[in-house]
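**Q** Predicted model follows, preceded by the sequence.
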Amino acid sequence: MSTSLLLQYVVIALAVLASVWIVLRKLARKTTNRWLAAASIHFNQPGRGALARAFGRRLQPIEATGDCSDGCSTCGACGPKPPAAARSGEPMPLEFRPRR
């Protein structure tokens, strides 16, 4: 196997892995957030080097911060947001549904 063919396989493998990661982040958000949180805890332990701790903080998902301003809605404390028409004071249109 030549070096250029090996390099081509490595580039294709990296592209496939990036595509799989993007699809997982879009379709299985809670699972990937759990993976990222576990990796973040592993790297961000006391006694680790500064570079490992910085990498662990970088891996931490936004939803794992526990800040009420990030809108993660994992704890349910924020509640659902009302529709834009209700917030602006405009009357909301009625919606009629047929009986089943």
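**A** Looks like it arrived, so ask away.
**Q** Please make it C-alpha for all contacts and neighbour counts, starting now.
**A** Will do.
**Q** just the helices in this structure please.
**A** Counting by DSSP state H, the chain has helices at residues 3-27, 29-43, 50-59, 84-88.
**Q** try this one side by side with the last:
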Amino acid sequence: MSAGLIAQYAVIAALVAASLLYTLRKLAPTLAAQRQAALAATLLKPGRGPFAQRVGRALQPRGATGNCADGCGTCGSCGPTPAAEGKKSERPLTFYPPRK
């Protein structure tokens, strides 16, 4: 195997890993935040090296600040929902016959 082919495989593997992480964070944000916090806690254990400590601090998920600007959505008081305003939050599906 040549060095160029190995480099190509490394770049493809890095792109696939980045795509997987992006998809995980978009489709399962709670799971991704839990795993990120667990990895950060592992790196922040006493006795780890300074580089591991820095990476662990950088990986810690941001905590909720208690105001509505952080977008945590845990309290449910970050503004009225469309259903509370009297608007329909759901739209029915409309099926049309196929064109001839």
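**A** That came through, no problem. Keep in mind that what you see is a predicted model, and the values were worked out from it rather than measured.
**Q** so what number do they get for TM-score?
**A** Overlay of the two chains. TM-score (TM-score structural alignment, normalised by the length of the first structure): 0.69; 83 aligned residues with a CA RMSD of 2.2 Å.
**Q** Could I get the helices of the first structure in TSV, plus columns for distance to Cys72 of the first structure?
**A** Formatted as TSV, those follow (distance: least, CA to CA, whole Å):
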stretch	distance to Cys72 of the first structure
helix 3-27	15
helix 29-43	11
helix 50-59	17
helix 84-88	19
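**Q** between the ones you listed, which one is nearest to Asp70 of the first structure?
**A** Ranking those by proximity to Asp70 of the first structure (CA to CA) places helix 29-43 first, at 14.5 Å.
**Q** what's next to the closest one, contact-wise?
**A** 24-25, 52-53, 55-61, 63-64 (CA atoms under 8 Å, 6 or more residues apart in numbering).
**Q** let's see it at 10 Å
**A** Applying CA atoms under 10 Å, 6 or more residues apart in numbering, the external contacts of helix 29-43 of the first structure come out as 21, 23-26, 44, 48-65.
**Q** what's the burial count for Leu44 of the second structure?
**A** 20 (other CA atoms under 10 Å).
**Q** An error on my part: the question was meant for Ser73 of the first structure.
**A** Count around Ser73 of the first structure with other CA under 10 Å applied: 14.
**Q** The second structure: which residue goes with that one?
**A** Correspondence of Ser73 of the first structure to the second structure, assessed by TM-score structural alignment: Gly73.
**Q** what's the spacing between that match and Gly79 of the second structure?
**A** 10 Å (CA to CA, to the nearest Å).
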